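J.: just a sequence and a predicted model for now, questions to come.
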Amino acid sequence: MGQHDDPEKAFTEFFTGPYRDVVQDLDEQYPDERSLRIDWHELDAWDGSVADEFLQKPARMRQFATNALNRLEEASVLGANVRIYNLPEKQIVRVGKYRTRQLGKLLSVRGKVVDMEGVTPYAEEAAFECPLCGTLTRMPQSYGDLMKPNECMGCEHSKPGFRFKREQSELVDLQKIVIIPPDSNLEEPPGSIAFLKNDLVDMVGPGDLVTINGIYETFTGQSESTLSTYIEALDLDIKERTEIDTYGASEIQEFVMDALTEQITTVDDFAVQRSDIVDAVTSEHGVRREEVEDQIDALIEANEIGAEGSKLFDL
């Protein structure tokens, strides 16, 4: 790697040297602010070999950077995310124009958000308990079906009906979005799936123009020779917001009340999940999730609706 042969040590020097003030700012704002953003060109000016390695092996290098940040004595930001932006021209790719040689590489993709799902829990590392001996096994996960151990490391039984243990697993917020080329004239333009995690969720809405700096990857467990791909977002830059949430507070509150009444009737229960109400209003009226969340809180504070845990009910 040239000047620095130990990647984690290199990032430690970077964070305590040229990025000392950036780290200090994060330390002062943590945990309200949970990410440290690295300008790739500033990293390149400091050590070109480290910067180039980040482009070629982003998952590995980001882990080294995260470890270095979390272990700094100068700051207490355990659990903070490392993000990278302002990539070189050669890494900028048009939506749908990726190549096999770019798999696993760090790319910069600009597109328009055309679809998005609600935020869900995602197991980055899932814990499984053996029902025979109680041994706990942890497995890193990828998007798709939950991957379970083939054998218990304790009693060595093969697939003894492992039980997923949520409390011992590493869970994060996850959101799936779909982007298309922002200037396409095609009736059905090519779309790309991107996954947003942690503090990147709920940052965009349909119609927004975004630049995603992320890793081009394939889904695991595929059954066909033509592989489906996605982008693991490491950083998100919103270029332009579409003015879709033009409703006032009272109108959004009315949408919430209508959705609450409808879903309570549908599920035949006194309460429904708050996330279901947010999803319903966002999907039907194009209001941003944070706007809906704010008005739900306002309705709860005004005693117009009640809340019990993650559920809402009409008063």
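T.: Thanks, I have the structure now.
J.: when you work out contacts or count neighbours from here on, use the C-alpha atoms and nothing else.
T.: OK.
J.: show me where the stretch 51-200 of the chain has strands.
T.: 81-85, 92-94, 106-116, 120-129, 136-140, 163-180, 192-197 (DSSP state E, counting those that start in this stretch).
J.: winner for burial among the ones you listed?
T.: When you average the neighbours per residue for each of the strands of the stretch 51-200 of the chain (mean count of other C-alpha atoms under 10 Å), strand 106-116 leads with a mean of 23.
J.: what's it packed up against?
T.: With contacts taken as 3 or more C-alpha pairs under 8 Å, 6 or more residues apart in numbering; DSSP states H and E, strand 106-116 sits against helix 48-56, strand 92-94, strand 163-180, strand 209-218.
J.: the inter-axis angle of it versus strand 81-85?
T.: 100 degrees (axes from the mean of the first three to the mean of the last three C-alpha atoms, to 10 degrees).
J.: next, the one to line up against it:
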Amino acid sequence: MDNINKTKTSLAKFEEFFSTVYKDEVMEVLEKYPEERTLVVDYENLEMFDPDLADLLIEKPDEVIAASQKAIKNIDPLMKDPKLDIKFKNVSNCIDFVNADSKYIGKLISFEAKVMEAKEPKPILDIAVYECRGCMSLREIPQTINSSLEPSLCPECGGRSFRLLQDESEFLESQLLIVSSDDTSKSLKVLLLRDECSFDLYSMGQEVRITGILKSFSSNYGYEYFLECNLIEILNDSEDSEYDEYGNRNSPEYRTWQKVVIDSDRVCQCCGGSKHLEAHHIFSYQNNPSYRVNLENGIALCKWCHSKYHSYYGKDASPKSLIRFLKRFGRYDG
């Protein structure tokens, strides 16, 4: 009962907050909906408006964010029935990446880390539509991020057999990042949703600040952590800044080296793909400065294989690690 009362209170408070403090921002998004569906809220503004509501957001983010989304619908003067993504920046619950552990499960946290691997975006079920095999009636079942929910009983005929209608169901875009920190060997899976997903926005070594809800999922090895991202902010535009101390990757000579390596191989030497190719150093860029633009010291890898290689072997590339990588993941037969 206490949680129900808190949810009702959160809803009323958000309706007031959006109608007063964030009135202009809300109207700007609603006027552009559905092309624009993201509203970014400064946590400091929410804390000034109502400290208790801000604290509750940290402790019960799933319920509070859901209340904020419903509040937008309730006050929408345009009657668009919007499904907005409410994102929060400058969250006070900032922690060191290495400290993201069980005491934070279910809470909204923020930390800085580096991207180690960026998976390809893919769709996941948001609203599943099931058809009863007995009477053909339909049921819509909202899905959760880490589990699939199916109907157990048809309310029309009592049947227990259903089939998923993919064409009638609603999907949303998702993407998995693997992030880590220089201070630890620990890594964490980060789930991005909707407009945070991108084929080419994230790259290995990129520094990011991530705000999200720490959760767990069951695997073959017990329970593992993952972070359901609410907001991701890129702190450096590319991986170049990570390597400034070792040399200039923006020089004309380096750009020429990249182009020649990619044009020579034409496809990824691991998976054989031809899209999003990058030049990989056989002898590491970091430890072999005289080989950095040597045309014999490079092969083409696609963005995903390149990121996977460095997530396994770090920056210290070598011919031996490359051969091991290609034997394990690619088409290498030497």
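T.: Done, it's in. Everything quoted here is computed from the prediction, not taken from an experiment.
J.: can the strands of the stretch 51-200 of structure 1 go into a markdown table with extra columns for distance to residue 308 of structure 1?
T.: As requested, the strands of the stretch 51-200 of structure 1 are exported to a markdown table (distance: least, C-alpha to C-alpha, whole Å):
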| stretch | distance to residue 308 of structure 1 |
| --- | --- |
| strand 81-85 | 31 |
| strand 92-94 | 46 |
| strand 106-116 | 27 |
| strand 120-129 | 19 |
| strand 136-140 | 32 |
| strand 163-180 | 21 |
| strand 192-197 | 26 |
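J.: contacting residues for residue 139 of structure 1?
T.: 125-127, 147-149 (C-alpha atoms under 8 Å, 6 or more residues apart in numbering).
J.: contacting residues for the residue sitting nearest the centre point of structure 2?
T.: Central residue of structure 2 (C-alpha atoms, centre = their mean): residue 192, 2.1 Å from the mean position. By C-alpha under 8 Å, 6+ apart, the contact list for residue 192 of structure 2 reads 174-177, 228-230.
J.: aligned counterpart of it in structure 1, please.
T.: Under the alignment (TM-score structural alignment), residue 192 of structure 2 pairs with residue 196 in structure 1.
J.: for its match, give its distance to residue 162 of structure 1.
T.: Distance of residue 196 of structure 1 to residue 162 of structure 1, given as C-alpha to C-alpha, to the nearest Å: 29 Å.
J.: can you show me the helices along the stretch 201-315 of structure 1?
T.: 249-267, 274-285, 289-301 (DSSP state H, counting those that start in this stretch).
J.: and the angle for the first one with helix 289-301?
T.: Okay, so that is helix 249-267 of structure 1. Using the same axes, to 10 degrees: helix 249-267 of structure 1 against helix 289-301 is 80 degrees.
J.: helix 249-267 of structure 1 packs against which elements?
T.: Right, helix 249-267 of structure 1 is packed against strand 272-273, helix 274-285, helix 289-301, strand 311-314 by 3+ C-alpha pairs under 8 Å, 6+ apart.
J.: how close does the counterpart of residue 131 of structure 2 in structure 1 sit to residue 156 of structure 1?
T.: Using TM-score structural alignment, the partner of residue 131 of structure 2 in structure 1 is residue 129. Distance of residue 129 of structure 1 to residue 156 of structure 1, given as C-alpha to C-alpha: 13 Å.
J.: again, but for residue 168 of structure 1
T.: 21 Å.
J.: what do you get for residue 4 of structure 1?
T.: Taking C-alpha to C-alpha, one finds residue 4 of structure 1 at 42 Å from residue 156 of structure 1.
J.: and residue 33 of structure 1, by the same measure?
T.: Counting by C-alpha to C-alpha, the gap from residue 33 of structure 1 to residue 156 of structure 1 is 44 Å.
J.: quick one, which of the two is more surrounded?
T.: residue 33 (15 against 12; other C-alpha atoms under 10 Å).
J.: what lines up with that one in structure 2?
T.: Aligned partner of residue 33 of structure 1 by TM-score structural alignment: residue 36.
J.: assign a three-state SS to that match, would you?
T.: Assigned with DSSP: H, G, I helix; E, B strand; the rest coil, residue 36 of structure 2 falls in the coil class.
J.: contact partners for it?
T.: Going by C-alpha under 8 Å, 6+ apart, the list of residues near residue 36 of structure 2 reads 29-30.
J.: if you set the cut-off to 10 Å instead, what comes out?
T.: 28-30, 84-85, 195 (C-alpha atoms under 10 Å, 6 or more residues apart in numbering).
J.: can you add distance to residue 92 of structure 2 and give those residues back as CSV?
T.: Listed next are the contacts of residue 36 of structure 2 as CSV, based on distance: C-alpha to C-alpha, whole Å:
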residue, distance to residue 92 of structure 2
28, 26
29, 25
30, 28
84, 23
85, 20
195, 24
